[in-house]
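Visitor: Here's my sequence, what's the structure:
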Amino acid sequence: MSGTSLDGVDGVLVDYSDGADAGRVVAHASRPLPDALRDALLGLQHSGPDELHRAAQAGAALADVYADVVARLLTASGVMPDRVAAIGAHGQTVRHMPPGHPRLQPHEAPYSLQLLAPARLAEATGITVVADFRSRDIAAGGQGAPLVAAFHRAAFGGTGEAVAVVNIGGIANLTALRADGGVRGMDTGPGNVLLDGWCERHTGARYDAGGAWGRRGRVQPALLADLLADPYFGRDGARSTGRDYFNLAWLDAVVARHPGVAAVDVQATLVALTVEGIARAVEATDWGSPTTSGPQRLLVCGGGARNRALMDALAQRLSTVVVDTTDTVGWPVQWVEAAAFAWLARQALLGCSGNAAEVTGACGPRILGAIYRA
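Guide: Sure thing, here's the model as predicted:
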């Protein structure tokens, strides 16, 4: 898995032999994206010269990084390639234009584009690859995201209580696991994407370690209200978004209406924006019972779970909910999203659906992913 934050690639090796639906992680490996590849992928967020060539080269380079992570997993676990059923490879999202995206014209087809060279990855590893998970859900009328909800149900559901699972990557997404077994969810808005970009611009660091810099600032209520006035936060039903919508250009346009706000105060306000997007999504969700207005517990995964300032603000905003990381239930925060795409690959091989249509808005369950046999 390489997510919207563009910080690196996480991989897990998952064993399903014990019958657990979510599987058991037996190895984890990660590595940062090379600077040149990161810059190339960032450049492809917008149209530019020689775009098709640059996209093909970036996809091939990303496949090589994925292959290296696979090699590290196999070395760490002592597992031979012929024992691995498949690699679930997400690829790198460079454009996400689902139904309802404001830049789509009425006559234009929605799409979501994840760069990768899955055939190259299959050749490099000798392992079957499952990729291109989002296209089928979009073809069925869905958003193509978030796709992790069905896996979250397998890993964290069945407890008899209402549980919220929030992945805070570049974009944050919510999975609402209802006490009755139902599932709801959505992309809540920016996660780390604006926090990381603003921090890098003003401090040179690619992310705000522990949220220390943002904690020094003060939330600006007028700026926060202006950020939250974006129509995305008021949309009903299935919704998803990406870096091509929430980016520094979007932020700059809003900040320009609030001259004199210090950079560190903008950072503090962006923490509040991420938190408020999550909290509003939790509060707007149908939790399945007139007596259940929200979850008893909220579990956070993804890189944002390591931002202490963000976690503290989330716990304060949702003061009636126990806010924890997924570490506390046996799923380290860096494992969850990669494990979700291993699960989706397994679903594809079994001929079983992978999407939660009630989350993505698709017209029904669909088998997700294209299979490249070794």
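
Visitor: contacts, neighbours, all on C-alpha from now
Guide: Noted.

Visitor: what's the burial count for Val254?
Guide: 16 (other C-alpha atoms under 10 Å).

Visitor: before we move on, which element is it in?
Guide: Here Val254 sits within helix 248-255, counting by DSSP states H and E.

Visitor: what's the answer for Leu349, then?
Guide: Short version, using DSSP H and E: Leu349 is in helix 336-350.

Visitor: buried set for that helix?
Guide: 336-349 (16 or more other C-alpha atoms under 10 Å).

Visitor: wait, Gly364 sits on Ala140?
Guide: Yes: in this structure, Gly364 is within contact of Ala140 by C-alpha atoms under 8 Å, at 7.3 Å.

Visitor: Not counting its own residues, what contacts the helix holding Val254?
Guide: With C-alpha atoms under 8 Å, 6 or more residues apart in numbering as the test, helix 248-255 has contacts from 194, 197-198, 223, 226-227, 261.

Visitor: Name all residues that make contact with the residue nearest to the spatial centre of the chain.
Guide: Geometric centre of the chain, nearest residue: Gly169, 5.1 Å, by C-alpha atoms, centre = their mean. Shown in contact with Gly169 (C-alpha under 8 Å, 6+ apart): 3-5, 191-193, 302-304.

Visitor: here's the other one to compare against:
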Amino acid sequence: MQNLYIGVMSGTSMDGVDIALVDITDGKITSIASDCYPMPTEIKSQLLTLCNSKQTTLQALGELDHQLGMLYAKSIDQFIKQNHIDKKQVKAIGCHGQTIYHSPNSQHPFTMQIGDANIIAAKTGITTIADFRRKDMAYGGQGAPLVPAFHKAIFLNPSINCVVLNIGGISNISVLIPGQPVIGYDTGPGNVLLDSWINKNLGKNYDKDGLWAKLGKVDQSLLNTLCDENYFQLPAPKSTGRELFNLTWLNQKLSNFNLNAQDIQATLVEFTATTVAHEINKLSINAHLPCQLLVCGGGAKNPLIMKRLSALLPKWEVLTTDVKGVNSDDMEAIAFAWLAYCRMNNIPSNIPEVTGANQAVSLGVIYQ
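Guide: Below you'll find the model as predicted:
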């Protein structure tokens, strides 16, 4: 008999609602179906304004929380109908929610995801797990990244030095080196600056296949300036987001430069690849084992980023997670289905070495 879970994720890029149906039986994780539902322009605009301005009203925040809850519920119901899923067979939905602010290092650490899970549970009739990050933070952790525990469950291999790289809005790595504790953290920007810059200049949501960046040339002086950011000097555990890496930050870095827009885009691609490679090159690997970098997230579909990663990491075989049987687009949605499974079975799902929490706990709040 199948044990079905649904995972729901909308990430930093805010390009859509990713949904995956997963069977988790006897510890084996099998992806059954997946889809992505576009983020309505009006909601995305409100989210970007909120995240960029860091200002809102209680009324606006409450209404946006409600709108996102309704969007998630509607998308899940559509997904269930399209895939002819019997709701009674679904044990739980794991929904990450939309992060609007993440501040793990402030005097009073907090993280905030919205998208009312009460609405999801009520509209779908399925037990819903949400609010995954705050329990980890209550135990002294960063509340991020959470996906390394899932990466460990599916990719840990005693005969391979493996790093899983998710390039969403922010890039994060899970380090799976045989004989070493699993570590993972945010390396810095993924697509967030690339998407913001092309949107500002061309009105596009993203640079498909890196074609616009290919028209430009990397400016080494600008690259050095971008890399001169305190975040990159911080030791792990660490996490970041739009709170730091945004257009305001970029414009400040550009203040002493007079470059064409394509050169800036090309340099931003190099910035993403360079900051990832810098972290991976610092790792202590088992010299007798092969090295594989498994890439997922939207950045895995950018051939320019993938090319630069291969060039900057000559010891590593750079692949997408598709070659391991996990669709690179679905990784995080599948992960939150797995996190829901862990919560429903009270299985610890954070890794203290990754987040900095003082103990392993089962993450998420149950809404029924």
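
Visitor: ok, of the buried residues of helix 336-350 of structure 1, which one's closest to Asp21 of structure 1?
Guide: Minimum distance to Asp21 of structure 1 across those is 8.5 Å, recorded for Trp343 (C-alpha to C-alpha).

Visitor: And that closest one, how far from Asp10 of structure 1?
Guide: Distance of Trp343 of structure 1 to Asp10 of structure 1, computed by C-alpha to C-alpha, to the nearest Å: 15 Å.

Visitor: continuing past whichever helix in structure 1 runs longest, what's the next helix or strand?
Guide: Secondary structure of structure 1 per DSSP state H: the longest helix is helix 51-77. Remark: after helix 51-77 of structure 1, the chain's next helix or strand is strand 87-88, criterion DSSP H and E.

Visitor: Now do the helices for the stretch 1-150 of structure 2: every range, in order, please.
Guide: With DSSP state H, counting those that start in this stretch, the ranges of helices along the stretch 1-150 of structure 2 come out as 41-53, 58-82, 117-124, 134-138, 148-155.

Visitor: Ok, the stretch 151-300 of structure 1 next?
Guide: 193-203, 212-215, 221-228, 248-255, 263-284.

Visitor: just checking, what packs against the longest one?
Guide: Translated: helix 263-284 of structure 1. Applying 3 or more C-alpha pairs under 8 Å, 6 or more residues apart in numbering; DSSP states H and E, we find helix 263-284 of structure 1 packed against strand 171-177, strand 183-190, helix 193-203, helix 212-215, helix 221-228, helix 308-317.

Visitor: so the last one corresponds to what in structure 2?
Guide: Against structure 2, the aligned range for helix 308-317 of structure 1 is residues 303-312 (TM-score structural alignment).

Visitor: I'd like to know how far the aligned partner of Leu47 of structure 2 in structure 1 sits from Asp7 of structure 1.
Guide: In structure 1, Leu47 of structure 2 lines up with Leu41, judged by TM-score structural alignment. According to C-alpha to C-alpha, Leu41 of structure 1 and Asp7 of structure 1 sit 11 Å apart.

Visitor: Could you do Gly191 of structure 1 as well?
Guide: In terms of C-alpha to C-alpha, Gly191 of structure 1 sits 13 Å off from Asp7 of structure 1.

Visitor: okay, those two: which has more neighbours?
Guide: Ranked by neighbour count (other C-alpha under 10 Å), Gly191 of structure 1 and Asp7 place Gly191 first, with 30 against 20.

Visitor: Pull the contacting residues for that one.
Guide: Contact analysis of Gly191 of structure 1 by C-alpha under 8 Å, 6+ apart lists 168-172, 274, 304.

Visitor: can you rerun that using 7 Å?
Guide: Neighbour list for Gly191 of structure 1: 168-172, 274 [criterion: C-alpha atoms under 7 Å, 6 or more residues apart in numbering].

Visitor: coming back round to it: for the helix holding Val254 of structure 1, which positions count as buried?
Guide: 248, 254-255.

Visitor: Tell me the residue in structure 2 aligned with Val12 of structure 1.
Guide: Checking TM-score structural alignment: Val12 of structure 1 goes with Ala20.

Visitor: Excluding chain neighbours, what is closest to that match?
Guide: Once flanking residues are discounted, Ala20 of structure 2 sits nearest to Ser34: 4.2 Å by C-alpha to C-alpha, 6 or more residues apart in numbering.

Visitor: ok, the one you found touching Ile19?
Guide: Yes: in terms of C-alpha atoms under 7 Å, Ser34 of structure 2 counts as a neighbour of Ile19; the distance is 5.5 Å.

Visitor: of these two, who's got more company?
Guide: Legend: neighbour count by other C-alpha under 10 Å for Ser34 of structure 2 and Ile19, higher for Ile19 (30 against 20).
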